[in-house]
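Student: Quick one, what's the 3D model for this:
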Amino acid sequence: MVFNSAHKKSVIYLTLIVLLLSPGVALKAHANDIRILAPRAKIDPVYDYFIELTRLVLSKSEHLYPKSKLVFVAHDDVTQGRSLMLLEDNYVDILWTGTNARRELRYLPVRIPLFRGLLGYRVLLIRQEDKEKFLQIKAPEQLKKLNACQGAHWPDSDILEANGYLVSRVVHFNAMFKMLAKKRCDYFPRAIFEGYAEQRITMQKYPNVILMDELILHYNFPIYYFVEKNNTVLAKRLDSGLKTALDDGSLMNLMRTHRVSKHLFPLEKWQGKRYFELSNDILGSDLSLKNQQFWLNLKAQ
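Tutor: So this is what the prediction gives:
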């Protein structure tokens, strides 16, 4: 059955309305509540890091703003594209996601990378039996012959394709692990802080999926807080809290001690890896790139 674009949009909005009116959805009880999405999937170990970071950031300015608390909005594995629709329609107040020029025009970004640029360092989830094949890859042209699983709405998919890589775009996050295990794609690039935890979680269900960090894809790709376009008060609070956390060292301390990122340290151990550099032209004129205080360079440690 073929749907026209207007029908597709109506179906999406009807789905969201049913979702948000269903039991268990957390809406604002108080005007100062800050609403965020509950975990998007069973395989989402990085979610807890961003919750702790958000609480840390808000704590840096709590003396300047009315008392508030985080409220978690339940959902049925909402995709990244639909998550942004929820932000635009004022069902949630904060999202953290990778940026691109379109998102920065439509929403209000807080231009400080939440993982200091490490979102753009991508290790590879692969099948155990393919490990030797990947170890023999010495040039990008070899990897470009293989097929990567990536999210349908992820800017990563656009970046990979713009650099000549083959991509299978997948709507649902959990499905990518199954596709990899069942040989429907060859590898699944994950951020350096995501892949290890996700592989540990999925190994019981997909024991043939392993992580390879000898080869790393790299492109400039920050993950930002986004708020609704007119919510300048919240954006200012997040910006101030992040800068304070950077200046006083508490952001780096969270990265060093949190279970999802502590394995990255010491950073010097990443110097000897093979890196394939990709350009990211979808950033536009990203101001955060000019402030080196915000970024970590694993190759230069």
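Student: From here on, just use CA atoms for contacts and neighbour counts.
Tutor: Noted.
Student: what about the longest strand in this protein?
Tutor: As assigned by DSSP state E, the longest strand anywhere in the chain is strand 209-218.
Student: and the next helix-or-strand element following that one, what does it pack onto?
Tutor: Note on strand 209-218: by DSSP states H and E, the next helix or strand toward the C-terminus is strand 223-227. Judged by 3 or more CA pairs under 8 Å, 6 or more residues apart in numbering; DSSP states H and E, the packing partners of strand 223-227 are strand 95-98, strand 108-110, helix 232-247.
Student: Can you get me a residue count around I17?
Tutor: For I17, the neighbour count with other CA atoms under 10 Å is 11.
Student: one step back: the helices and strands packed on strand 223-227: which one's closest to N174?
Tutor: For N174, the closest of those is strand 95-98, at 17.3 Å, according to CA to CA.
Student: which residues touch the closest one?
Tutor: 36-37, 50, 83-84, 87, 119, 154-155, 221-227 (CA atoms under 8 Å, 6 or more residues apart in numbering).
Student: wait, what's in contact with L215?
Tutor: 123-124, 135, 273-276.
Student: switch to 10 Å and redo it
Tutor: Going by CA atoms under 10 Å, 6 or more residues apart in numbering, L215 touches 122-124, 134-135, 137-138, 273-276.
Student: Please indicate which of those residues are buried?
Tutor: Buried members of these, scored by 16 or more other CA atoms under 10 Å, are 122-124, 134, 274-276.
Student: before we go on, could you also do this sequence so I can check it against the first one:
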Amino acid sequence: MRGRWRMLAVLLAAVITGAAAPLSAQASAAAPAAREVRFPGRGEPGDHRFDFSAELLVLVLQRAGGGWDVRVVEAMAQPQALQAARDGDVDVVALPSLASERSRLIVVRKPLRRGLLGMRLLLARPPDADRLMRIESLETLKRDFVMGYGDTWMDREVLADLGFRLSTGSSYPGLFDMLRAGRFDYLHRGINELEPELADARLAGRDLAVVPGIALFYPLDDYFHVTPRRPELAQAIERGFKRALGDGSYAALFNRHFEAAMRDAKLQERSIIHVSGYPVPPGTPLEDFDVLGLVRSTAVFNPPSINAPR
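Tutor: Have a look, this model is predicted:
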């Protein structure tokens, strides 16, 4: 697992910069020694939900000026990743924006996917998909159907407080098996998550269907959260993120990961149901949660001219 993630980071560095040398070799040319950045790759073998976050971290640190060596370490669930960053055992974690207010970490308030994580499609057994697509309101969904959810996912209690009926599981792949077995009625999945899940027969790619015609939306995405022991790293991530947004490299990475998924979701043909009451922490840059604008645009995300400093 660790080797796969390390190779992913190195390959991304070569693709984005157009260089053939590994990331650590490039960094050594800019500084006497690369500064290590430990980033937990949450997930299990074959789980690609967090590839984008790891690649984006490499990108923004390159745009910040280099001299950083990103090392993806062992997988962690969200609560464990949060505590590991507090303790300084890892340097950066990708956690939901909802967690920022109480995380006690340094938060870089840039949604990693422009809010795409909060654009949710429903996954169900085929006999239930027709019933779900005919719901008349969010209240009907809450009243008549049970949602499956991970028991360590950080907004589980929020959704319960909003009135969703939940059945939880401790295993990510196990949730899909629970859905097949009828333990609950549906999972809702971020568009950024669903494409690889549908391609995997262990997960959504067998005997399950995406409910047509509807989608849920609430202002949720991940931020980079940095251990309080590395304030200079948080400053570099913020600086590099701004440059990547300005020079088009963020747009290129976003489109490579999500353009096909957004197109295949056919969001323009869906009724988007807003989940009212979902909490928004103070300081949330809602103008950056602009995925609804991306859906309505003819291009997924139009990069500006490449004129920002490197």
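Student: thinking again about what came up before, so which of the contacts of L215 of the first structure persist in the second structure?
Tutor: With both residues aligned by TM-score structural alignment, their matches' CA atoms under 10 Å, the contacts of the contacts of L215 of the first structure that the second structure also has are 122-124, 134-135, 137, 273-276.
Student: Just the ones of the residues you listed in strands?
Tutor: 122-124, 274-276.
Student: For those, give me TSV that also has distance to L264 of the first structure.
Tutor: Conversion of these to TSV gives the following (distance: CA to CA, whole Å):
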residue	distance to L264 of the first structure
R122	13
V123	12
L124	15
R274	16
Y275	16
F276	19
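Student: ok, these vs L108 of the first structure, which is closest?
Tutor: When those are compared against L108 of the first structure (criterion: CA to CA), the nearest one is R122, at 26.0 Å.
Student: What does the closest one correspond to in the second structure?
Tutor: Taking TM-score structural alignment, the alignment pairs R122 of the first structure with R120 from the second structure.
Student: Its match contacts E193, correct?
Tutor: Yes: counting by CA atoms under 10 Å, E193 is a contact partner of R120 of the second structure at 9.4 Å.
Student: Okay, and V57 of the first structure sits in which element?
Tutor: helix 47-59.
Student: Which stretch of the second structure lines up against that helix?
Tutor: The aligned range for helix 47-59 of the first structure is 50-62, by TM-score structural alignment.
Student: Just give me how far the matching stretch sits from the chain centre.
Tutor: 11 Å (CA atoms, centre = their mean, to the nearest Å).
Student: again with stretch 268-277 of the first structure
Tutor: 21 Å.
Student: ok so, going back, superposed on the second structure, where does the helix holding V57 of the first structure end up, distance-wise?
Tutor: Helix 47-59 of the first structure, aligned to the second structure and superposed, deviates on average by 1.4 Å (mean CA distance after the TM-score superposition for the first structure).
Student: Show me the contact partners of that helix.
Tutor: Contacts of helix 47-59 of the first structure (CA under 10 Å, 6+ apart): 36-41, 65, 68-70, 94-96, 114-115, 194, 225, 234, 237-246, 250-251, 254-255, 258-261.
Student: any idea of the angle that helix forms with strand 223-227?
Tutor: 60 degrees (axes from the mean of the first three to the mean of the last three CA atoms, to 10 degrees).
Student: what element comes up after helix 47-59 of the first structure heading to the C-terminus?
Tutor: Next along the chain after helix 47-59 of the first structure, taking DSSP H and E as the criterion, comes strand 70-73.
Student: Following superposition onto the second structure, what is the mean distance for that following strand?
Tutor: Relative to the second structure, strand 70-73 of the first structure is 1.7 Å off (mean CA distance after the TM-score superposition for the first structure).
Student: Run the chain-centre distance for that strand.
Tutor: 19 Å.
Student: hmm, back to that, redo the buried ones among the contacts of L215 of the first structure as TSV? Include distance to S10 of the first structure.
Tutor: Conversion of these to TSV gives the following (distance: CA to CA, whole Å):
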residue	distance to S10 of the first structure
R122	36
V123	38
L124	37
F134	44
R274	46
Y275	44
F276	41
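Student: Looking at the residues you listed, spot the one nearest Y206 of the first structure.
Tutor: Looking across those and measuring by CA to CA, the closest to Y206 of the first structure is L124, at 15.1 Å.
Student: For P39 of the first structure, grab the count of nearby residues.
Tutor: P39 of the first structure, neighbours per other CA under 10 Å, totals 20.
Student: residues in contact with it?
Tutor: Applying CA under 10 Å, 6+ apart, the residues near P39 of the first structure are 45-48, 51, 72-78.
Student: Out of those residues, which two sit at the greatest distance?
Tutor: Among the contacts of P39 of the first structure, I51 and D76 lie farthest apart (CA to CA), at 19.0 Å.
Student: These two: which is more packed in?
Tutor: Neighbours around I51 of the first structure and D76, counted as other CA under 10 Å, are more numerous at I51. The numbers are 15 against 12.
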